[in-house]
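>>> Whatever this is, show me its structure:
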Amino acid sequence: MRIMGLDVGSKTVGVAVSDEMGWTAQGIETIAINEDKKRFGFERIGEIIKEYKVERIIVGLPKNMNNTIGPRGEASKVFAQNLEEAFQLPVMLWDERLSTMAAERVLLEADVSRKKRKKVIDKMAAMMILQGYLDSQQ
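Next up is the predicted model:
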């Protein structure tokens, strides 16, 4: 069963998909979105769901360090509900605290330029969110 992981931001959605065995997460792409214009990338997400035969979606839930949920977390919850309605697939929220910071650290250690980091950071954060979920299932 393939599982999709999403890192939802205000301008982009990072996308990762598991292998068929559900062991590893691979970053797929970053989708540009526009919250103000109600463009959430669902058309492209639907294409990826079909292409990879995704059966479950994990959406990163950005909690505050004190375990409360702020505006970005609320936006992720709404995004997850809309995904579930649009694609009729189980959607689960996953605590993603520090995933973007961890992705940034990995890219810095790999000496990736700032310009290149900006292009891949959300995709890598989605991969880390999904890998955390997959590891918890083993």
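
>>> only C-alpha atoms for contact and neighbour calcs from this point on.
OK.

>>> How much space separates the closest residue to residue 119 other than its chain neighbours from residue 65?
Closest residue to residue 119 apart from its sequence neighbours, by C-alpha to C-alpha, 6 or more residues apart in numbering: residue 30 at 7.7 Å. Computed as C-alpha to C-alpha, to the nearest Å, the residue 30 to residue 65 distance reads 26 Å.

>>> For the comparison step, fold the sequence that follows:
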Amino acid sequence: MQYAALGLDVGRKRIGVAGCDRLGISVHGITTIIRKSWDEDMAILQSLIQERNIDTLVVGLPYNMDGSLGFQAKQVQKFAHSATKQLGLLLEFVDERLTSFEAEEMMRSQGISTRYNKEMIDRKAAALILQQWLAIKRQP
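So this is what the prediction gives:
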């Protein structure tokens, strides 16, 4: 199976972006988009999509701990639906509860400060989102 997906950790200030190889074996953070405007965000994503021949956006959906969709999750859904419509891509959501926390824990265990590395946290969270999606896709 071939995978042509980008994982996104969408926040109000930044969007963490991760990619994977075509076989879905290795996942890595690509960049963190500092959000300025819709058009600029879309231009950066469009460039990554063309460069990597992407057909699917995998977006982390920040459910509340009780499984409900809060304000931020609804904002992410709105962003994701609008983005995939404009960019002409497929859209898949993944439950991203605790991915940023998990990303911070990974960084701490590697001796990397989380205080000044918010962009790295976003990229790592996007990579965790994409890894989760790939694991689901591999299930029989």
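
>>> quick revisit: ok, residue 30 and residue 65 of the first structure, which is more surrounded?
Set side by side, residue 30 of the first structure and residue 65 show more neighbours around residue 30, with 23 against 9, by other C-alpha atoms under 10 Å.

>>> Can I take it that residue 60 of the second structure is in a helix?
No - assessed with DSSP: H, G, I helix; E, B strand; the rest coil, residue 60 of the second structure is strand; it does not lie in a helix.

>>> pretty sure it contacts residue 95?
Yes - Residue 60 of the second structure is in contact with residue 95 according to C-alpha atoms under 8 Å; the separation is 5.8 Å.

>>> if I look at those two, which residues touch both of them?
residue 129 (C-alpha atoms under 8 Å, 6 or more residues apart in numbering).

>>> So the two - more neighbours on which side?
Applying other C-alpha under 10 Å to residue 60 of the second structure and residue 95 shows that residue 60 carries more neighbours, namely 29 against 16.

>>> need the contact list for residue 56 of the second structure.
Residue 56 of the second structure neighbours (C-alpha under 8 Å, 6+ apart): 4-6, 89-92.

>>> Swap in 7 Å and give it another go.
With contact set as C-alpha atoms under 7 Å, 6 or more residues apart in numbering, residue 56 of the second structure has these partners: 4-6, 89-91.

>>> Would you mind putting the residues you listed into CSV with secondary structure, distance to residue 131 of the second structure and neighbour count alongside?
Shown next, in CSV, are the contacts of residue 56 of the second structure (DSSP: H, G, I helix; E, B strand; the rest coil; distance: C-alpha to C-alpha, whole Å; neighbours: other C-alpha atoms under 10 Å):
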residue, secondary structure, distance to residue 131 of the second structure, neighbour count
4, coil, 13, 17
5, strand, 11, 27
6, strand, 11, 27
89, coil, 19, 16
90, strand, 17, 14
91, strand, 16, 16
